[in-house]
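# Have a look; sequence and predicted model below, questions after that.
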Amino acid sequence: MSTPFEDRPAEDRPAVPDPFESAAVLDARSLRGLAHPLRMRVYQLLQKAPATGKAVAEKLGVSSASASYHLRQLEAYGFIREDPDLGTSRERWWRADADGFRLPEHLDTEAPELTTALRHAIAAGWSERLGAAVNQWSAQPEGWREAQFMSDRTLSLTLEQAQSLRAELVEVLNRHTAEGNAGTPGERTVHVQLAAFPQPGPDPAPDLAADPGPEDSP
C-alpha cells in the first residue's frame, strides 16, 4: 500500500533524520572497491551482520579462496574491518565499517566506467532479491501478501519535476526508515527498490500527424 505525500511546504515539515548520515562517501579510489558484483554481495551480507570468511563463502555459494580475496579487497578499500572481539585464533570475523555508502554525483564525470560498473552490481543484486521475493509472493501470510507491491510507471516530466519527485520519494523513505527499527511486534524487514531515469536512447519523435501546423497559403 503506497503512502501519500504530505501536502505541506517543506519548511513546515518536521525534520527527518538522514539514514545515510554515517555512510561512507565514495571517491575515485574507493569506488574501485565496490565496482564488482560479487564484492557488492559480500559487502551487503556484512551490512546485515558480522561473519567469517567461511560463512560468507557458504551463504554466497562461492569458494573460500574467492570469499577471502574479496574480503581482503573490501578491507583494503576501507569498507570492512576485522572484529577481534568475535574472532579466535582459528577464525577471523568481519564487519562492515559504515552504515552503507553514498555515491557523489561528481564521480559520474570523474570515473564514469566505475560508476556504471557499480550500478550494474547494485542492479544485479536488486534483480536477485526481487526474483526471490516473487518466488515467495503468493506464500506470504495474509496482510503481508496484500501489502507488498510491484509498480512500473512511465511519466513525462521536466527536469524540475524529476528533481521534485526524487526529493519527495527520498523524504518518504527517510521518514519510514526513522519510524522503523523500533522492535515493534510484527515488524519485518522490508526491501524498497526505486529507480527513476530518462528513457534510454532518444525519446520517440513527436507524432507530426497529430499537429500538422499551419498550411501553406495558396
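Okay, I see it.
# Could you use CA atoms for every contact and neighbour count after this?
Fine.
# Show me what counts as buried in the top helix by length along the chain.
Longest helix in the chain by number of residues (criterion: DSSP state H): helix 112-136. For helix 112-136, burial by neighbour count (16 or more other CA atoms under 10 Å) applies to 114-115, 117-119, 121-122, 124-126, 130.
# Out of those, which is nearest to Leu45?
Among these, Gly125 lies closest to Leu45 (CA to CA), at 11.2 Å.
# Name the nearest residue to the closest one, sequence neighbours excluded.
For Gly125, ignoring the flanking residues on the chain, the nearest one in space by CA to CA, 6 or more residues apart in numbering is Arg41 at 7.1 Å.
# residue ranges of the strands in this protein, please?
In the chain, the strands defined using DSSP state E lie at 24-25, 51-52, 80-82, 93-96, 101-102.
# putting a second one here so we can go through both:
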Amino acid sequence: MDQEQITDPERMKALAHPARMEVFDYLGTRRIQGFDGATATEIAEVAGMTPSAMSYHLRTLAKAGFIEEAPSRGDARERVWRLKVHSFSIKAEKDASESDKVVEQAMVRTFTDQEDRTFRRALEVMHQLDPEIRELSTTSHGRMRLKPEEIEEFKDRLLALIHEYAERSIAYAEEGAPDDGTLVMHYLFRLFPHVHD
C-alpha cells in the first residue's frame, strides 16, 4: 500500500475538517473489513450528520481526489463512495508560504484530533473487551537521542514494518472472511523533536 504525500494546500484544506476525517476513517476501516465503500446515508449515520450535509463533504473529498464512486450495489439512485487514497502523510513544501504552513498545521491538528477521538472511543469500552484482546492494546510514549541519519533509519524501518502489515490487511480483506480471527487495530506513529517551552 503506497503512501501518498500531500503537499498541495488546497488538498489539505479539503481534508482539514472533522467530518471529512471521519469519512476517511470510516471508509478505510470498511475497506480492510472487506466492504467496498459506503453511501452518504451510511456515513452520515456514523458521523452524526444529515445525508445531505454528508453529500457535500463527500463531493469535496472527491473533487480533491481522496475518494471516488464505487460500483453500484444495484440501486442506481444510491451512490457508493470508496477511498482513492488509502494512506497519506502531510508535509508542506520546503519553500511554502506562511499561509500554506498554517494550512499544514490545521490539517495535522484535524488529523490528530480525529485519532484522539477514535482512541477515546476505544478507551470507553476497553474494560468490556475480551481480556486477551485488551492485553494486545498498548500505549507507549518515550524519548530517544539519535543522530539525524539514525532518525531516518528508524523512521524508514518502522514505516516498512507498517507497510508489510498493511498489505496483509488488504489481503485478508480481499479474501472476504470477516470471521477469520483478524481484528481491526488502529495505530498512530508520531516522531517529532523536543521543543522547550
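Done, it's in. No experiment lies behind these values; they were computed from the predicted model shown.
# May I have the TM-score of the superposed chains?
Once superposed, chain against chain, the TM-score is 0.78 (TM-score structural alignment, normalised by the length of the second structure); 183 aligned residues with a CA RMSD of 2.6 Å.
# Helices of the first structure, start to end?
With DSSP H as the criterion, the first structure has helices at 31-34, 37-48, 53-60, 64-76, 107-110, 112-136, 144-147, 159-179.
# In the second structure, what range does the longest one match?
Under TM-score structural alignment, helix 112-136 of the first structure corresponds to residues 101-125 of the second structure.
# how far does the matching stretch sit from the chain's center?
Centroid separation for stretch 101-125 of the second structure versus its chain: 10 Å, with CA atoms, centre = their mean, to the nearest Å.
# Next, the mean deviation of it compared to the first structure.
After superposition onto the first structure, stretch 101-125 of the second structure sits on average 1.1 Å from its aligned residues (mean CA distance after the TM-score superposition for the first structure).
# what residue is smack in the middle of the second structure?
When CA atoms, centre = their mean is applied to the second structure, the residue found nearest the centroid is Asp25 (4.8 Å).
# Now which residue in the first structure aligns to that residue?
Aligned by TM-score structural alignment, Asp25 of the second structure pairs with Gln44 of the first structure.
# cool, His86 of the second structure as well?
Checking TM-score structural alignment: His86 of the second structure goes with Asp99.
# Now that match. Nearest residue, chain neighbours left out?
Closest residue in space to Asp99 of the first structure, ignoring its immediate chain neighbours: Ala23 at 4.8 Å, by CA to CA, 6+ apart.
# Now for the one you found: which residues touch it?
By CA atoms under 8 Å, 6 or more residues apart in numbering, the contact set of Ala23 of the first structure is 98-102.
# can you do 10 Å?
97-102 (CA atoms under 10 Å, 6 or more residues apart in numbering).
# same deal with Asp2 of the second structure?
With contact taken as CA under 10 Å, 6+ apart, Asp2 of the second structure is in contact with 85-88, 163, 166-167.
# Shared with the first structure, which of those?
Retained in the first structure by both residues aligned by TM-score structural alignment, their matches' CA atoms under 10 Å are the following of the contacts of Asp2 of the second structure: 85-88, 163.
# Please check those residues and keep the buried ones.
So, of these, 85-87, 163 end up buried under the neighbour-count rule (16+ other CA under 10 Å).
# Pipe the contacts of Asp2 of the second structure into TSV and attach distance to Pro9 of the second structure per row.
What follows is the contacts of Asp2 of the second structure, written out as TSV (distance: CA to CA, whole Å):
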residue	distance to Pro9 of the second structure
Val85	16
His86	19
Ser87	17
Phe88	14
His163	26
Ala166	27
Glu167	29
